[in-house]
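J.: Pasting a predicted model and its sequence here:
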Amino acid sequence: IFLKIEEGKDRYSFEIKDNGIGIPMDKVKKVFERFYRVDESRTSNLGGTGLGLSIVKELVQQFGGDIKVESVDQEGSVFKFYLLK
């Protein structure tokens, strides 16, 4: 995992990168939706509820920020977000 934090004039910028399994291109836009899980084959007792990233997006937006994800299937993902000071 790679983590980068930068302080700007009016915001803090964050970048989190992993080398995990990535997210298929057709599913990247949905990862911030409530109850959405990329791996639909997992049952609720083995995986999450699909709420984590939607909660993160809500919190980031409440601090005046925005969040984006870039991902390549089987190569990893990069989450970038900023929070206003």
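T.: Cool, the structure landed. Numbers count the residues shown, from 1 in each chain.
J.: can we go C-alpha only for contacts and neighbour counts from here?
T.: Will do.
J.: Which secondary structure element is home to K68?
T.: Assigned by DSSP states H and E, K68 belongs to strand 66-72.
J.: Please identify the buried residues of that strand?
T.: Judged by neighbour count (16 or more other CA atoms under 10 Å), strand 66-72 contains these buried residues: D66, I67, V69, S71, V72.
J.: Against that first model, consider the following:
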Amino acid sequence: MDIARTPSALAARPRRVLPPALRREAASLLQAAVFHLVGGTVLLTLLILGYATKRALGLDLFPGLDMLPDAEIEDALAALVSRLGG
């Protein structure tokens, strides 16, 4: 140990910095995760909005043939809303 050398403060020590390539990869991974999270949320919102519009207007693609189980879908949406605190 060098006695003549004064100890340096922690703030004066060099910091370990990630290499630029690793930082770019981490940023790309974060951007992809955010894109998929936001995109999935927007897609789910549009599907719910389209279904609610269909139910409100009473539209049927094939009149007399119920293609979607409306009661089950409404129960699932109500459970989702209550689970999310709404």
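T.: Here it is on my side, so go on. These figures come from a predicted structure and were not determined experimentally.
J.: Do you know the score for how well these two fit?
T.: With the length set by TM-score structural alignment, normalised by the length of the first structure, the two chains reach a TM-score of 0.29; 46 aligned residues with a CA RMSD of 4.5 Å.
J.: just checking, what packs against the strand holding K68 of the first structure?
T.: In terms of contacts (3 or more CA pairs under 8 Å, 6 or more residues apart in numbering; DSSP states H and E), strand 66-72 of the first structure is packed against helix 52-62, strand 76-84.
J.: switch to 7 Å and redo it
T.: In terms of contacts (3 or more CA pairs under 7 Å, 6 or more residues apart in numbering; DSSP states H and E), strand 66-72 of the first structure is packed against strand 76-84.
J.: What are the buried residues along the strand it packs on?
T.: Residues of strand 76-84 of the first structure classed as buried by neighbour count (16+ other CA under 10 Å): G76, S77, V78, K80, F81, Y82, L83, L84.
J.: would you turn these into CSV with distance to E6 of the first structure?
T.: CSV is the format used below for the buried residues of strand 76-84 of the first structure (distance: CA to CA, whole Å):
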residue, distance to E6 of the first structure
G76, 22
S77, 19
V78, 16
K80, 11
F81, 11
Y82, 9
L83, 11
L84, 12
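J.: if I pick the residue nearest to F79 of the first structure when sequence neighbours are not counted, what's in contact with it?
T.: Nearest non-adjacent residue to F79 of the first structure, counting by CA to CA, 6 or more residues apart in numbering: V69, 4.5 Å away. The contact partners of V69 of the first structure, taken as CA atoms under 7 Å, 6 or more residues apart in numbering, are S77, V78, F79, K80.
J.: As CSV, the buried residues of strand 66-72 of the first structure with distance to I5 of the first structure would be great.
T.: Shown next, in CSV, are those (distance: CA to CA, whole Å):
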residue, distance to I5 of the first structure
D66, 15
I67, 14
V69, 16
S71, 19
V72, 22
